[in-house]
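Colleague: task: produce atomic coordinates for the following.
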Amino acid sequence: MIIIPARLASTRFPGKILADIHGLPMVIATAKRVQNLDNVAIAADTDEVVELAQKHGFKAILTSQNHQSGTDRINEAASKLNLPEDEIIVNVQADEPFIEEAVVKSVIERAQKTEAMITSACKKIDLLHVKDPNLVKVILDIHGNAIYFSRSAIPYDREGGFEGYLGHLGIYAFRKNALETFCALPYAPIEHIEKLEQLRAIYHGHSIAMVEVQSQSFGIDTPEDLERALAFFS
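Modeller: Coordinates of the predicted model:
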């Protein structure tokens, strides 16, 4: 099942999940992008978003407004939906209205074949974006599992000329029991430093399987991102 965590409050872009994307609220546009891949549910924190989702024909679950992350929100939703323990749950961010079906499909297929706690995705990025702290970088081991995620440029290119940087895409797949385990783990020091919750899994010795994809999509964090996305995908 695909669960979209939908938090109405946003520090940098209040109400962004309701922003207009070619005639649809952003969260609905995102749901429609992935509805052909699996069942979709929207995990909302307000009655307004629940009613909006239902109006457009999507299952919606009202969740607590006190969650610290979208992962905690989808964990509550998965529990309320009584999903099987081995169900693959894909967390697609509500602010990814242009995410490609092929990206989500690749993550699902990788999740079906791995025993890693989490499955996620990455793509090659150019040098212009390497130093952008809003674009998270990742390095992989020989098996395609994540070694580390950082807002800094990793690996550090001491001699210059390295062009193999990978940017992380904010999509995650868990089996339900792994999702429950992850949410029960203590917070990790590196998670607080980088402000990246996926580092919690690595800190506690769990694996994150990665799949490299081709994607032009990007998350919308600010009004400027929205303008850029609408122009790019017009």
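
Colleague: contacts, neighbours, all on C-alpha from now
Modeller: Noted.

Colleague: after whichever strand or helix holds residue 192, heading C-terminal, what element do we hit next?
Modeller: Per DSSP states H and E, residue 192 falls inside helix 189-194. Of the helices and strands lying after helix 189-194 in sequence (DSSP H and E), the nearest is helix 199-203.

Colleague: so what touches the helix or strand following that following helix?
Modeller: Beyond helix 199-203 in the direction of the C-terminus, DSSP H and E gives the next helix or strand as strand 208-212. Strand 208-212 is contacted from outside by 106-107, 110-111, 114, 116-124, 140, 144-146, 201-202, using Cα atoms under 8 Å, 6 or more residues apart in numbering.

Colleague: one more: stretch 133-140?
Modeller: 122, 129-130, 146-155, 165-168, 210.

Colleague: out of these, which are buried?
Modeller: Buried members of the contacts of stretch 133-140, scored by 16 or more other Cα atoms under 10 Å, are 122, 130, 146, 148-154, 165-168, 210.

Colleague: in helices only, show me those.
Modeller: Among the buried ones among the contacts of stretch 133-140, the members falling in helices (DSSP state H) are residue 130.

Colleague: distance from the centroid: which residue in the chain tops it?
Modeller: residue 159 (33.0 Å; Cα atoms, centre = their mean).

Colleague: and the gap between it and residue 216?
Modeller: In this view, residue 159 and residue 216 are 29 Å apart by Cα to Cα, to the nearest Å.

Colleague: same check on residue 30?
Modeller: 15 Å.

Colleague: so which of the two has more stuff around it?
Modeller: Ranked by neighbour count (other Cα atoms under 10 Å), residue 30 and residue 216 place residue 30 first, with 23 against 12.

Colleague: check which helices and strands the lengthiest helix in the chain is in contact with.
Modeller: Counting by DSSP H, the longest helix found in the chain is helix 101-113. Packing contacts for helix 101-113, counted by 3 or more Cα pairs under 8 Å, 6 or more residues apart in numbering; DSSP states H and E, involve helix 26-34, strand 88-92, strand 118-124, strand 166-175, strand 208-212.

Colleague: quick check: angle from the longest one to strand 88-92?
Modeller: Spelled out, it's strand 166-175. Our comparison of strand 166-175 with strand 88-92, counting by axes from the mean of the first three to the mean of the last three Cα atoms, to 10 degrees, yields an angle of 140 degrees.

Colleague: what's next to the helix or strand following strand 166-175, contact-wise?
Modeller: Downstream of strand 166-175, the first helix or strand assigned by DSSP H and E is helix 176-184. Applying Cα under 8 Å, 6+ apart, the contact partners of helix 176-184 are 71-72, 75, 78, 83-89, 117-118, 200-201.

Colleague: Proceed likewise with the subsequent sequence, for comparison:
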Amino acid sequence: MKNIPECYGIIPARYASTRFPAKPLADILGKPMFWHVFKRAAQCPELLKTVLATDDTRIYSAAEELDVPVVMTRPDHPSGTDRVMEAADILDLPGDAVVVNIQGDEPAMKPKMLTELVEPFVDSEILVTTMAKKIRAEDAENPDQVKVVFGENNRALYFSRSIIPYARDDEKPELYGHIGLYAFRMKTLKRFVSMPAGRLENTEKLEQLRLLENNIPIHIVVTDYQSIGVDRPEDIKKVIKAVSL
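Modeller: Predicted coordinates for the structure are as follows:
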């Protein structure tokens, strides 16, 4: 049986955010949000190492105080994935490694989700993976909940803030919400950051569309695990309930 390549987790943590400034430092049960993300990621046995990548001295100092491995990156990255690439370079990760981009606003993430995310890399044809979960129609109406459609081979067809697929008649299609965890082969990550943002990416403000616009396939891992992303301050209450369970 083929083995999964060496896997490394990187958590991008940017201080500035239009909807939620200083989000990585948001208090959840006495610890900053990034700490909860790191602690859960560190429980994934497939990850050899997990590191926080930030652009801000306040986050960097807080990470050091909490013994969270951290690297300082440039403040001008256009996306979290670009920050992950710089961190991978700083860490001098192997060229054949799988790099996992762990969103810093997923403090309720289950470690098993990361295992599910990297398992497909036993297949050498898989270049990028991300996750999706079935959602209710009412949840799909929220533009913060990104939707994804994919083919029979689990290859992503499109991501959107709009409801996809659109039910023209009365039928109720299966709707899948995107979970913002990604894993890249190192060569694909390097290619991603070398490409300019695409037309669809700029329209939807979804960086994963850059891959699809450049014919780089994304493999969708459908999970049964629930994840609660933090987009706005009011989401903290839901997360506190989830991480307390």
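
Colleague: between the longest helix of structure 1 and strand 88-92, how big is the angle?
Modeller: Using the same axes, to 10 degrees: helix 101-113 of structure 1 against strand 88-92 is 150 degrees.

Colleague: since we're on the counterpart of residue 43 of structure 2 in structure 1, how many residues are nearby?
Modeller: Aligned by TM-score structural alignment, residue 43 of structure 2 pairs with residue 36 of structure 1. Neighbour count of residue 36 of structure 1, defined by other Cα under 10 Å: 10.

Colleague: repeat for residue 66 of structure 1
Modeller: 9.

Colleague: next, the contact list for it, please.
Modeller: Residue 66 of structure 1 is in contact with no residue at all, counting by Cα under 8 Å, 6+ apart.

Colleague: so it, which of the three states?
Modeller: Taking DSSP: H, G, I helix; E, B strand; the rest coil as the rule, one finds residue 66 of structure 1 in the coil state.

Colleague: measure the aligned residue in structure 2 for it to residue 56 of structure 2 for me?
Modeller: Alignment note (TM-score structural alignment): residue 66 of structure 1 maps to residue 76 of structure 2. Per Cα to Cα, residue 76 of structure 2 is found 11 Å from residue 56 of structure 2.

Colleague: quick check: the longest helix of structure 1 compared with structure 2, mean distance?
Modeller: Once fitted to structure 2, helix 101-113 of structure 1 is off its aligned match by 1.5 Å on average (mean Cα distance after the TM-score superposition for structure 1).

Colleague: filter the contacts of strand 208-212 of structure 1 down to the buried ones, PyMOL style.
Modeller: For the buried members of those, the matching PyMOL selection, counting by 16+ other Cα under 10 Å, is:
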select buried, resi 106+107+110+111+116+117+118+119+120+121+122+123+124+140+145+146+201+202
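
Colleague: stretch 81-88 of structure 2 against structure 1, how far on average?
Modeller: Average distance, stretch 81-88 of structure 2 versus aligned residues of structure 1 after superposition (mean Cα distance after the TM-score superposition for structure 1): 0.4 Å.

Colleague: how far out from the middle of the chain is that stretch?
Modeller: 13 Å (Cα atoms, centre = their mean, to the nearest Å).

Colleague: show me what contacts the alignment partner in structure 2 of residue 206 of structure 1?
Modeller: In structure 2, the residue matched to residue 206 of structure 1 (TM-score structural alignment) is residue 216. Shown in contact with residue 216 of structure 2 (Cα under 8 Å, 6+ apart): residue 127.

Colleague: residues touching the closest residue to residue 36 of structure 2 other than its chain neighbours, list them.
Modeller: Leaving aside its sequence neighbours, residue 36 of structure 2 sits nearest to residue 107 (Cα to Cα, 6 or more residues apart in numbering; 5.2 Å). Neighbouring residues of residue 107 of structure 2 by Cα under 8 Å, 6+ apart: 33-34, 36-37, 40, 228-229, 239, 243.

Colleague: and residue 164 of structure 1, by the same measure?
Modeller: Shown in contact with residue 164 of structure 1 (Cα under 8 Å, 6+ apart): 124-125.

Colleague: ok, now how distant is the equivalent of it over in structure 2 from residue 150 of structure 2?
Modeller: Aligning on TM-score structural alignment places residue 164 of structure 1 opposite residue 174 in structure 2. The gap separating residue 174 of structure 2 from residue 150 of structure 2 is 11 Å, by Cα to Cα.

Colleague: residue 79 of structure 2 too?
Modeller: According to Cα to Cα, residue 79 of structure 2 and residue 150 of structure 2 sit 24 Å apart.

Colleague: same deal with residue 208 of structure 2?
Modeller: Using Cα to Cα, residue 208 of structure 2 is found at 14 Å from residue 150 of structure 2.

Colleague: cool, residue 176 of structure 2 as well?
Modeller: In terms of Cα to Cα, residue 176 of structure 2 sits 9 Å off from residue 150 of structure 2.

Colleague: in structure 2, which residue range corresponds to the helix holding residue 192 of structure 1?
Modeller: By TM-score structural alignment, helix 189-194 of structure 1 lines up with residues 199-204 in structure 2.

Colleague: over to stretch 123-135 of structure 1?
Modeller: Mapping stretch 123-135 of structure 1 onto structure 2 (TM-score structural alignment) gives residues 133-145.

Colleague: what about the matching stretch, distance to the chain center?
Modeller: With Cα atoms, centre = their mean, you get 17 Å for stretch 133-145 of structure 2.

Colleague: end to end on that stretch, go ahead and measure it.
Modeller: By Cα to Cα, the extent of stretch 133-145 of structure 2 from end to end equals 11 Å.

Colleague: can you check stretch 3-17 of structure 1 too?
Modeller: The first residue of stretch 3-17 of structure 1 is 15 Å away from its last residue (Cα to Cα).

Colleague: so what touches that stretch?
Modeller: Stretch 3-17 of structure 1 is touched from outside by 18, 25-27, 31, 40-46, 49, 65, 70-71, 73-74, 77, 89-95, 221-223, with contacts defined as Cα under 8 Å, 6+ apart.

Colleague: ok, 6 Å please
Modeller: By Cα atoms under 6 Å, 6 or more residues apart in numbering, the residues outside stretch 3-17 of structure 1 that reach it are 26-27, 40-45, 70, 91-94, 222.

Colleague: got these as JSON lines, with neighbour count columns?
Modeller: Formatted as JSON lines, the contacts of stretch 3-17 of structure 1 follow (neighbours: other Cα atoms under 10 Å):
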{"residue": "26", "neighbour count": "25"}
{"residue": "27", "neighbour count": "29"}
{"residue": "40", "neighbour count": "21"}
{"residue": "41", "neighbour count": "23"}
{"residue": "42", "neighbour count": "27"}
{"residue": "43", "neighbour count": "28"}
{"residue": "44", "neighbour count": "27"}
{"residue": "45", "neighbour count": "21"}
{"residue": "70", "neighbour count": "21"}
{"residue": "91", "neighbour count": "23"}
{"residue": "92", "neighbour count": "27"}
{"residue": "93", "neighbour count": "24"}
{"residue": "94", "neighbour count": "25"}
{"residue": "222", "neighbour count": "15"}
